[in-house]
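**Q** just a sequence and a predicted model for now, questions to come.
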Amino acid sequence: MIASQKIGKSFLGALNYNLKKLYHPDQNKRAELLDSSFASTDSRMIQQEIRLIKTLKPNLNRYVYHTSLNFSIEDELDNNKLLSIAHDYLKESGYTNNQYMIFRHHDAPHPHIHLLVNRISFDGTVVSDSNNFKRSEGITRKLEQKYNLKEVQSSKETLLKAAKIGEIERTLRTGKPSDKLLLQNKLINILNLGNITIKELIERGERQGIHFLFNQATTGKISGITYFHNGFKIKGQALGNRFKWAELIKQINYEQIRDGKAISEANSRTRTNYGNQSWPIREAKPNRYGGNRDNELYISGPADSYFDDGGSREADKIGEEGRSKPQRDFETGEDVYILHDDSPIDRDNSHYDSYGFEISNDVDDEAMHGRNRKKSQGRGIGR
């Protein structure tokens, strides 16, 4: 059992994400509303109820708690059992006197449910989000024992970024591994040599077509890394925890003063090889809900800004067909479109962990990603 938690400030945005699943064009994939504390499923009525409780803590912005509980495909779970697990999870998390909705989604092979909760309780207190991940890990282990569920490691625990469903489907279709999986495999083979220096890592990588771009400050300190391989670009964090800089230096022999020159020279070669190319760069980028697009990569032309090591950029706007007139979200001031049963369904954000277990990695707070995009716009080359 894996919990994927999000905290944001737009209840309506998270609500619309789940409501549109209720109107999936494929009847077999339509979500179910298992339980709710609200008097109606009408989004405008729900918004009024939320606004009323929000007045108890008007200055709290990040009041929306949205998590998905994902189970192994081997777990046999009917709606009653899922609902019992959901209520236990909410109770253990401290949500005992709060507005909530519990949805079951059917758009993936494994059982999974979504819990949408107002962190502001009916008495005006706020459920703490401190140590969310650690607390949730303890709760999931406890519920696995109580309900005899299969224990599944998350990709954070395995230090490898799990493959997306689209990557696996593309591999099966073409017979070739995805860009990310191929790069992961090459780097693992190099790192498994043991006790290599950063210079040796760079040299061995470049011989295999891997170029490195380090986020190197003028002091020589490194704070991030981006990988390039045969026209494909991906940040260390996106490739997997094992490949981000903080974990990478635990696996190699690195000294800042000794290796500063080798890193600077590697950066220069990467910029030369990729910064001045006329052909496009295949870049792993997020979709508008935050997860990486599974079925295709963004195609970018050469530009200095491609060499940043963090943040996300605004994805292409989806078409207007299937949308209603925009409704103003009172918390964020943004226009939110209500999607109906004839609306286009967004790309699946699911991915698989190292056990082959698919996890819904849904991110729905567009306001949160707007902040991330603003941060990324201030980053320049080499950051």
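**A** Here it is on my side, so go on. The structure presented is a predicted model; accordingly, all values stated were derived computationally and were not measured.
**Q** use CA for all of it now, contacts and neighbours both
**A** Fine.
**Q** from what I can see residue 69 touches residue 82, true?
**A** No: applying Cα atoms under 8 Å, one finds residue 69 not in contact with residue 82, separated by 9.4 Å.
**Q** so which bits of stretch 53-61 are buried?
**A** Within stretch 53-61, the residues scored as buried using 16 or more other Cα atoms under 10 Å are 53-54, 56.
**Q** check which residues of the single longest helix found in the chain are buried.
**A** Once the chain is assigned using DSSP state H, the helix that runs over the most residues is helix 256-275. Buried positions in helix 256-275, judged by neighbour count with 16+ other Cα under 10 Å: 260, 263-264, 266-267, 269-271, 274-275.
**Q** equivalent analysis for stretch 94-112, please.
**A** Neighbour-count burial for stretch 94-112 flags 94-95, 97-108, 110-112 (criterion: 16+ other Cα under 10 Å).
**Q** now the terminal residues of it, how far apart.
**A** Criterion Cα to Cα, to the nearest Å; first-to-last residue distance in stretch 94-112 is 21 Å.
**Q** what of stretch 89-105?
**A** End-to-end distance for stretch 89-105, by Cα to Cα: 17 Å.
**Q** second structure follows, compare the two:
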Amino acid sequence: MIGKIIAGSSFAGTVGYVVKKQSRILAAEGVTPPNVREMVQDFKDQTLLNLRIKNAVGHISLSFSPKDSVRMTDALMLDIAKEYMLRMGIMDTQYLLVRHLDQPHPHCHLVYNRVGNNGQTISDKKIKIRNAKVCRALTEKYGLHFAPDKESVRRERLREPDKTKYEIYDAIKAVLPRSRSWEELEKHLKAQGIRMRYKYCGSTNQKQGVLFSKNGFEFSGSKIDRQFSYSKLNRHFTQTQQQTRYWATLAKGFHAVIGNYRSAYTGLFGNIGRSGNKGQVDADSINFGGNIGTLPLPPHDSPVGLSAAQLQRKPGESPKEHIARITALLNSVAEAMAIAAMEQKCRQRERKTKMKL
């Protein structure tokens, strides 16, 4: 379940949008459906009780996952909407609740008067924060799914400024995986007509926020999506750079141990070659490809054991874990071969000494 706070400037436009052909009125209080003009006039009349409220239009859409479609009856949707209103403090005022039938996911629109029945103000202070908490609580209480997410929103139906906001969201989502720094992100977005600037702490050079603009609209990163706030993007780039350094260290260690392994192998078994080449031995091997190529494996009758299966990536093993594991394995095998080569030379010297005697 997701609640979306929608800005509305007039009851005429809001009620006219909500009550349409593919819709069904679930409940109404203080207004007389189904005539739109009469309901609009009812809303307007009550605003006269409190002229200090400049915009008395309250409009919230409540959306549910397509996975909840089967169980989302009108009765259940109405129960959830009424509990939502109670928790949000939307009480003792006019409201209209309409279910829309034009989307694959169940959803309804709540239109209410911010001027209460007694002229009191229905507060919208921190409404987005309260909305998120209430939706999360009701989703858990009723065993619902969180949906639809941003990926499920039909872009072609959006109006400004949401249309541009989603364009920026899609652009950041697409280029972020190949952006290793703020500079690279800015470069990729600029190519798509999106500008980026920072918010600073007071008069200092300390960055505390980021804003993205396009088509004359500007949004903070967190307004586009929570994962695009300055702090989360900065953490992403820090982790990306750390991973890059780690990969470089891992690759350097892997290539170093490959060299040690080849040297130790040659010292113990001699060069590798095809059958019939004098001074060379045949051996099983594994091909790593790239700059490493084929790596020989110790013969089966060798005291040093290593198989191709041991060097293969295990199920569920990440590339980093794989490289780290086989680096340690090859290192231990190289050390074992180096020790075996030294012992072999000692035995050869002893035999020569005995022959001389």
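**A** Done, it's in. The model shown is predicted, which means the values in this text are computed figures rather than measured ones.
**Q** TM between them?
**A** Scored against TM-score structural alignment, normalised by the length of the second structure, the superposed chains reach a TM-score of 0.51; 220 aligned residues with a Cα RMSD of 3.9 Å.
**Q** circling back: in a markdown table: the buried residues of stretch 53-61 of the first structure, plus distance to residue 178 of the first structure and secondary structure.
**A** Formatted as a markdown table, the buried residues of stretch 53-61 of the first structure follow (distance: Cα to Cα, whole Å; DSSP: H, G, I helix; E, B strand; the rest coil):
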| residue | distance to residue 178 of the first structure | secondary structure |
| --- | --- | --- |
| 53 | 47 | helix |
| 54 | 45 | helix |
| 56 | 49 | coil |
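**Q** closest one to residue 233 of the first structure out of these, please.
**A** Each of the buried residues of stretch 53-61 of the first structure was scored against residue 233 of the first structure by Cα to Cα, and residue 54 proved nearest at 42.4 Å.
**Q** contacts only, for that closest one.
**A** residue 120 (Cα atoms under 8 Å, 6 or more residues apart in numbering).
**Q** aligned partner of it in the second structure?
**A** Under the alignment (TM-score structural alignment), residue 54 of the first structure pairs with residue 47 of the second structure.
**Q** that match and residue 135 of the second structure, how far apart?
**A** Distance, residue 47 of the second structure to residue 135 of the second structure, by Cα to Cα: 28 Å.
**Q** over to residue 164 of the second structure?
**A** Per Cα to Cα, residue 164 of the second structure is found 25 Å from residue 135 of the second structure.
**Q** quick revisit: equivalent range in the second structure for the longest helix of the first structure?
**A** Under TM-score structural alignment, there is no match for helix 256-275 of the first structure anywhere in the second structure.
**Q** how many neighbouring residues does residue 162 of the second structure have?
**A** Neighbour count of residue 162 of the second structure, defined by other Cα atoms under 10 Å: 14.
**Q** the first structure: which residue goes with that one?
**A** Using TM-score structural alignment, residue 162 of the second structure has no partner in the first structure.
**Q** quick one, helices of the second structure?
**A** Under DSSP H, the second structure gives helices at 11-18, 36-47, 74-88, 127-141, 162-175, 182-190, 221-224, 230-269, 308-311, 319-356.
**Q** and the second one against the first structure, how far off on average?
**A** Between helix 36-47 of the second structure and the aligned residues of the first structure, the post-superposition mean distance stands at 2.1 Å (mean Cα distance after the TM-score superposition for the first structure).
**Q** buried residues, that helix. List them.
**A** Per 16+ other Cα under 10 Å, helix 36-47 of the second structure contains these buried residues: 36, 39-40, 42-44, 46-47.
**Q** do the fifth one as well
**A** If you call a residue buried by 16+ other Cα under 10 Å, then helix 162-175 of the second structure has these buried ones: 164-169, 172, 175.
**Q** that older thread, which neighbours do residue 69 and residue 82 of the first structure have in common?
**A** Common neighbours of residue 69 of the first structure and residue 82 (Cα under 8 Å, 6+ apart) are residue 113.
**Q** residue 193 of the second structure contacts residue 217, correct?
**A** No: if you go by Cα under 8 Å, residue 193 of the second structure and residue 217 don't touch, sitting 12.0 Å apart.
**Q** show me what residue 328 of the second structure aligns to in the first structure.
**A** Taking TM-score structural alignment, residue 328 of the second structure has no aligned residue in the first structure.
**Q** what's residue 328 of the second structure in contact with, if anything?
**A** By Cα under 8 Å, 6+ apart, residue 328 of the second structure has no neighbours at all.
**Q** ok, it to residue 242 of the second structure distance?
**A** On the measure of Cα to Cα, residue 328 of the second structure and residue 242 of the second structure end up 21 Å apart.
**Q** hmm, back to that, now do the helix or strand following the longest helix of the first structure: which elements does it pack against?
**A** As assigned by DSSP states H and E, the chain's next helix or strand after helix 256-275 of the first structure is strand 281-283. Judged by 3 or more Cα pairs under 8 Å, 6 or more residues apart in numbering; DSSP states H and E, strand 281-283 of the first structure is in contact with strand 232-235, strand 298-300.
**Q** give the contact list for residue 100 of the first structure.
**A** Contact analysis of residue 100 of the first structure by Cα under 8 Å, 6+ apart lists 36-38, 115-118.
**Q** so what's the spatially most central residue of the second structure closest to, chain neighbours aside?
**A** Computing the C-alpha centroid of the second structure and ranking residues by Cα atoms, centre = their mean puts residue 227 first, at 7.1 Å. Excluding the flanking residues, the one nearest residue 227 of the second structure by Cα to Cα, 6 or more residues apart in numbering is residue 233, at 7.0 Å.
**Q** what's the local residue count around that neighbour?
**A** Using other Cα under 10 Å, residue 233 of the second structure is surrounded by 19 other residues.
**Q** and if you look at residue 34 of the second structure?
**A** Residue 34 of the second structure is flanked by 12 other residues according to other Cα under 10 Å.
**Q** which position in the first structure aligns with it?
**A** Using TM-score structural alignment, the partner of residue 34 of the second structure in the first structure is residue 41.
**Q** trace residue 178 of the second structure over to the first structure, please.
**A** Match for residue 178 of the second structure (TM-score structural alignment): residue 189.
**Q** count the neighbours of its match for me.
**A** If you count neighbours by other Cα under 10 Å, residue 189 of the first structure ends up with 10.
**Q** got it, and residue 75 of the first structure?
**A** Neighbour count of residue 75 of the first structure, defined by other Cα under 10 Å: 14.
**Q** many thanks, I have nothing further to ask.
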